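Asks: Below are the sequence and a predicted model; questions follow.
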Amino acid sequence: MTDTAETTTTIPRWHVAGDWFDTCKCNVPCPCTFAQLPTFGDCEGVMVWHIREGSYGDVALDGLNVLILGSFTGNVWARQHSDAYAALFIDERADEAQRGAIQMIFGGQAGSWPAEFARISAMEVRGMEFAPIEFQIDDDLGSWSAAIPGRVEARAEALTGPTTPEGARVQSTNLPGSETGPGQVATWGRATADRADAYGFMWSREGQSSKHITFDWAGPD
């Protein structure tokens, strides 16, 4: 990790905002979001970022996607965890400058919340590659999905029930453990597909927890 003084002089001003969601092993709602132990003591799943608008200096990042497969044992937010691993996929549509910018931001080297999350999660990266990442989300947050054909599929529908008003979403604020940082709102869902087969990550399930949270980061501060 580059020190703060060096970061502020060598990293350009940057900003990214958009949609994040996960599908994971935990029961609904994932206890990790409340800074508690995962349902089964360990967790694994898919995390997806869609950059609605963004820039890294003069490099535009609008419309690009990032996907991570991850796993760990214990409570990440209490930093009482082990066996933390990740694999990073960057949108293959990104050109060379965009790829470099995304690696700096999401790797934590460009500061802001991603740097803090990297310190907290302390994940060992098994691999990184550029891949075709398909992303979809309903305007009303009724469902969200992402896929890397033949390797990863994550799809969920917004949680509802007999006392949920039609069209309303089940949401939480002031999350103790939000992967996108403080101050965001989580919309809860249930995974209809959660599959992975890459870099030693292998699972296939449905019916477990999913949540959508927006993100809005700026750096290098």
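Replies: All right, it came through fine.
Asks: Please count neighbours and contacts with C-alpha atoms only from this point.
Replies: Will do.
Asks: List the residues that contact V152.
Replies: 194-198 (CA atoms under 8 Å, 6 or more residues apart in numbering).
Asks: let's go with 6 Å and repeat that
Replies: 195-196 (CA atoms under 6 Å, 6 or more residues apart in numbering).
Asks: That one and M47: what is the separation?
Replies: 11 Å (CA to CA, to the nearest Å).
Asks: buried sites along stretch 83-99?
Replies: Under the neighbour-count criterion of 16 or more other CA atoms under 10 Å, stretch 83-99 has 84-92, 94, 98-99 buried.
Asks: Pipe those into JSON lines and attach secondary structure per row.
Replies: As requested, the buried residues of stretch 83-99 are exported to JSON lines (DSSP: H, G, I helix; E, B strand; the rest coil):
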{"residue": "A84", "secondary structure": "strand"}
{"residue": "Y85", "secondary structure": "strand"}
{"residue": "A86", "secondary structure": "strand"}
{"residue": "A87", "secondary structure": "strand"}
{"residue": "L88", "secondary structure": "strand"}
{"residue": "F89", "secondary structure": "strand"}
{"residue": "I90", "secondary structure": "strand"}
{"residue": "D91", "secondary structure": "strand"}
{"residue": "E92", "secondary structure": "coil"}
{"residue": "A94", "secondary structure": "coil"}
{"residue": "Q98", "secondary structure": "helix"}
{"residue": "R99", "secondary structure": "helix"}
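Asks: Put this next to the previous one:
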Amino acid sequence: VNCNCDYGCPCQFNARPTDGTCRAVVAWRIDSGHFGDTRLDGLHAVNIYAWPGAIHEGNGSMQSIIDERASDAQRTALVAILQGEGADPGAVMLQIYRTMCTAAHEPLYEPIHLDIDIAERTARLSIPGLVDSAVEPIRNPVTGAPHRARVDLPFGKEFRLAEVASGRTRATGVIPLELANT
């Protein structure tokens, strides 16, 4: 995830988004998983979001980008997952995000290159012609050394424990993003 807010995301602390809006790119690498009887192992998927205010105020827009390697059945399953279909209201964040979006643009089926190194806390996302994103550890402003930070929310809705990192994203599709050091 790379969003436009300051490190740690004020929304996690019931505060307003840093600049008053919420914009984000979220990428998934599915190592092993399924939706119903449809296996999704080895696929990637991305959602891009933009809200004019805080997420809970609604009126957002979203677009899903599905790994071009997905079969028709896998594409159908991934679109359903990414748009929160089949989940009880409020049960999963993807369902909440979709509910808070008045516009859901048609999904795209593109080559998605996603490299994640959990130990190093780095990631790189590339969807040629659409998205370029990178995440790395926050750097100490004096020494430049990696600065590890985590947020622990025992009753968190989006997560319970998360690493905080520094990201940059450029997206040029129907939901353009230009994020740096967020």
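Replies: It's in. As the structure is a prediction and not an experimental result, all values here were calculated from the model.
Asks: Skip the chain neighbours and tell me the closest residue to the most centrally placed residue in structure 2.
Replies: Nearest residue to the geometric centre of structure 2 (CA atoms, centre = their mean): V26, 1.4 Å. In space, and not counting its chain neighbours, V26 of structure 2 is closest to V1: 4.4 Å by CA to CA, 6 or more residues apart in numbering.
Asks: next one: I68 of structure 1
Replies: The nearest residue in space to I68 of structure 1 (CA to CA, 6+ apart) is L88, at 4.7 Å.
Asks: quick one: what's aligned to that neighbour in structure 2?
Replies: In structure 2, the residue matched to L88 of structure 1 (TM-score structural alignment) is S64.
Asks: How about G161 of structure 1?
Replies: Match for G161 of structure 1 (TM-score structural alignment): N140.
Asks: Equivalent analysis for A198 of structure 1, please.
Replies: Aligned partner of A198 of structure 1 by TM-score structural alignment: G173.
Asks: and the gap between its match and P107 of structure 2?
Replies: Counting by CA to CA - G173 of structure 2 and P107 of structure 2 are separated by 11 Å.
Asks: Counting neighbours, go ahead and name the busier of those two.
Replies: Neighbours were counted for G173 of structure 2 and for P107 using other CA atoms under 10 Å; P107 has more, 16 against 12.
Asks: residues touching the more buried one, list them.
Replies: Counted by CA under 6 Å, 6+ apart, P107 of structure 2 has contacts 63-65.
Asks: just to revisit the earlier point, turn the buried residues of stretch 83-99 of structure 1 into a markdown table, columns for distance to A156 of structure 1.
Replies: Shown next, in a markdown table, are the buried residues of stretch 83-99 of structure 1 (distance: CA to CA, whole Å):
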| residue | distance to A156 of structure 1 |
| --- | --- |
| A84 | 24 |
| Y85 | 23 |
| A86 | 21 |
| A87 | 21 |
| L88 | 21 |
| F89 | 20 |
| I90 | 21 |
| D91 | 21 |
| E92 | 24 |
| A94 | 26 |
| Q98 | 29 |
| R99 | 28 |
